[in-house]
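>>> here is the input, now give the coordinates:
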Amino acid sequence: MNKIIAILTVVKLQEAHSKRTVISALRDKVIEGGRINKDEASGLTAAHGTALFELLAAANSIRDHFRGDTIDLCSILNARAGGCSEDCAFCAQSSISAAPIGRYPLKPPAIVKKAAIEAGNHKSKRFCVVTGGRAVSDKDVGKLAAMVSAIKEAGLLPCATLGFIEGEQLDALIDAGLNRYHHNLETSPAFFPEICTTHSFNDKLRTIETVKAAGCSLCSGGIFGMGEQWADRLDMAFLLRDLEVDSVPVNFLTPIEGTKMGGKPTLDPLEALKIIAIYRFILPDKEIRICGGRLQTLGQLNSLIFMAGADGLLIGNYLTTMGRAEADDLNLIDTLGLRYS
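Sure, this is the predicted structure:
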């Protein structure tokens, strides 16, 4: 019996060593300028136990090589809430949501500027105005341009999340100082119909094409834990690579009572860290920014996000959920010996 146990132990050690070797080889391939393919990325999803922590360490090495020790911080403001016509299953502001949320029209530029100044005091480099709804009207664009100018006056880089947008509308915002436009894919093309039926994945791609054609920096990522499979996560990652996005927000579903996904469990925290790490392998030179659902999903493992390959962070509160105290996030960055951008 002891001999059998010894043989099994050797086999397990050999398997673990093989996984570590594969992870190390892929890490070196990426650092040397190569790209991993979908089959290689799929192999990384099987990492668990000791191999998972090796995966995190390898992702950290890739982050350090391509992105250095600087963390890009951003904050957001819900500049208009409620009244959305879309049926996104995860969103408290969607047309099918019964979640109790505040509803209000566009906030005045002075309020936006005050919030941007406060964000800057907490080391945020970027400040993003967000509006609920499918798209903005031409009438709204003038007011939003004034917000963009106010953010720029506050000394931060202005960003915007305004849903679908036309080229002329975007040009007006860029003229006012807009630095980056955020428009999530949310998930893979195959899984998207499971989370929204009032617009299509191709609608999203058209908006992304509009942003790229305007020469504006693009922020696009998605939400994890909505019921998607690893194949969906990888499909989105490789599409983001093909689209050459600048920043990739990684959100984890926060189940909100009253939404279609209100009863879903949160992701396992190690699964969440594995997502971050594999995205770093696929998108080695891009900003990978951890956003909504971070604390609800990761809990005490929140401190490992940068060691898993992230180099960006949304600090403060989110749209309809609470975030972490800014001072706690800044203390984490300082403790890890990292810097603010």
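>>> can we go C-alpha only for contacts and neighbour counts from here?
OK.
>>> so Lys114 sits in a helix?
Yes - using DSSP: H, G, I helix; E, B strand; the rest coil, the assignment for Lys114 is a helix.
>>> separation between Ile62 and Asp69?
11 Å (Cα to Cα, to the nearest Å).
>>> more neighbours: these two, which one.
A direct count of neighbours by other Cα atoms under 10 Å for Ile62 and Asp69 places Ile62 higher, at 25 against 18.
>>> please provide the structure for the following sequence as well, for comparison with the first:
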Amino acid sequence: MFDYDKLAEKVLAGKELTNEEALAVLQCPDDELLLLLHAAYRVRRHFYGNKVKLNMIINTKSGLCPENCGYCAQSIVSKAPIEKYSMMKKDEIVAGAKRAAELNAGTYCIVASGRGPASRELDIVASAVKEIKEQHQHMTVCACLGILKPEQAERLKEAGVDRYNHNINTSSQHHSNITTSHTYEDRVNTVGIVKNSGISLCSGVIVGMKETLEDVIDMARSLRILDADSIPVNFLHAIDGTPLEGTDELNPRYCLKVLCLFRFINPTKEIRISGGREVNLRSLQPLGLYPANSIFIGDYLTTEGQEGLVDKQMLEDMGFEVDLEPLDSEIAKAL
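Next comes the predicted model:
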């Protein structure tokens, strides 16, 4: 039997997992899963206690995207029957922040489809963020608008954007199997622009897109190197009409092992169970909060999420509490 507690002690001592140890986590026998979760929880508890961060998304522009990402219902190659609309008005985005605050979501994520923001779209987001920060001073505002130029990142920083999401999605080796309309290096370049602007970086992955175990380990290590403050771990929800339609490689136990791996490799970071949580973790969703310390509430971009009262009950049943600590305090504590 593998000694997972020794992995926790190693991580808490500031050391990194070897590739062999990382593989052992992903290949953990199902009858040892509770031991693995206990070890990952030791690390999670050390940095975050029993607190859970709540995040809420607003899809401010749907579809109409020129990229060919194989997982996405909004891409140009998708035939999925989704609602398509251009950029929302500022007042609609601001109203979404009020809803997020009412649901105790500490982070409000403003997302727009497309390769990158047009000038008009950036103007709307910047104006909305300024008003949101006036009304909700302690709310973390995250933007996800695609590939950025340095001057665009500076504009968002000036407007009050606290965090910017730009996922690496998969490993550098597997990237061209998922999309060819932009490169892995394009994504890493935007990550660098975000960090240089002084905005906190949110960057994550999608697991279940026919990648190898080694790819998953590479994703977790890449995010450690990129020093992402927040890491959303999505589990593929294969949507009919997308190139990955019918892909079904995941089970709840493996998803839990992936979350444990990300906690071990990125011990001080916010690990968020993101898209696909409900359809992939299913009845084991509560166990995901032993390695992870963050979830999305409400709906995702083009798929429905779990009903809010169910999430609230889940947290209460497990003895976890909602973390409303401001972003600056959160990052300082993890350093």
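>>> what's Asn196 of structure 2 aligned with over in structure 1?
Counting by TM-score structural alignment, Asn196 of structure 2 corresponds to Ala213 in structure 1.
>>> so how far is Val245 of structure 1 from that match?
Per Cα to Cα, Ala213 of structure 1 is found 13 Å from Val245 of structure 1.
>>> ranges for the strands of structure 2?
51-61, 107-112, 140-144, 163-165, 200-202, 205-207, 230-235, 270-273, 294-297, 321-322 (DSSP state E).
>>> can you lay out those strands as a markdown table showing mean neighbour count and distance to Thr180 of structure 2?
Below are those laid out as a markdown table (neighbours: other Cα atoms under 10 Å; distance: least, Cα to Cα, whole Å):
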| stretch | mean neighbour count | distance to Thr180 of structure 2 |
| --- | --- | --- |
| strand 51-61 | 22 | 22 |
| strand 107-112 | 25 | 20 |
| strand 140-144 | 23 | 20 |
| strand 163-165 | 27 | 20 |
| strand 200-202 | 24 | 23 |
| strand 205-207 | 23 | 16 |
| strand 230-235 | 24 | 20 |
| strand 270-273 | 26 | 27 |
| strand 294-297 | 24 | 28 |
| strand 321-322 | 16 | 39 |
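>>> can you pull the contacts of the counterpart of Leu234 of structure 1 in structure 2?
Using TM-score structural alignment as the criterion, the counterpart of Leu234 of structure 1 in structure 2 is Ile217. Counting by Cα atoms under 8 Å, 6 or more residues apart in numbering, Ile217 of structure 2 touches 19, 22-23, 261.
>>> now structure 1: which of those residues match?
Here the contacts of Ile217 of structure 2 are checked against structure 1 with both residues aligned by TM-score structural alignment, their matches' Cα atoms under 8 Å, and the contacts held in both are 19, 22-23.
>>> report the buried members of those residues.
22-23 (16 or more other Cα atoms under 10 Å).
>>> and Ile62 of structure 1, what pairs with it in structure 2?
Checking TM-score structural alignment: Ile62 of structure 1 goes with Val43.
>>> give me the nearest residue to Leu256 of structure 2, chain neighbours excluded.
Nearest residue to Leu256 of structure 2, sequence neighbours excluded (Cα to Cα, 6 or more residues apart in numbering): Gly288, at 5.8 Å.
>>> any idea how far the residue most central in space within structure 1 lies from Cys216 of structure 1?
What sits nearest the mean C-alpha location of structure 1, by Cα atoms, centre = their mean, is Pro249, with 1.6 Å. To Cys216 of structure 1, Pro249 of structure 1 is 17 Å away according to Cα to Cα.
>>> circling back to that earlier point, neighbour count winner among Ala213 and Val245 of structure 1?
Val245 (19 against 10).
>>> show me the contacts for the aligned residue in structure 2 for that one.
Residue correspondence, TM-score structural alignment: Val245 of structure 1 in this structure matches Ala228 in structure 2. Ala228 of structure 2 is in contact with 200-203, 269, counting by Cα under 8 Å, 6+ apart.
>>> how does it look with 7 Å?
Listed by Cα atoms under 7 Å, 6 or more residues apart in numbering, the contact set of Ala228 of structure 2 reads 201-203.
>>> go on, Gly308 of structure 2?
Here Gly308 of structure 2 is in contact with 297-298 (Cα under 7 Å, 6+ apart).
>>> out of the kept ones among the contacts of Ile217 of structure 2, which are inside helices?
Of the kept ones among the contacts of Ile217 of structure 2, the ones assigned to helices by DSSP state H are 19, 22-23.
>>> out of those residues, who's nearest Glu330 of structure 2?
Ala22 (26.9 Å; Cα to Cα).
>>> for that closest one, which residues are in contact?
By Cα under 7 Å, 6+ apart, the residues touching Ala22 of structure 2 are 217, 261.
>>> what does Gly142 of structure 1 correspond to in structure 2?
Gly142 of structure 1 maps onto Asp123 in structure 2, by TM-score structural alignment.
>>> and what of Leu336 of structure 1?
Aligned counterpart of Leu336 of structure 1 in structure 2: Met318 (TM-score structural alignment).
>>> equivalent analysis for Asn202 of structure 1, please.
For Asn202 of structure 1, the aligned residue in structure 2 is Glu185 (criterion: TM-score structural alignment).
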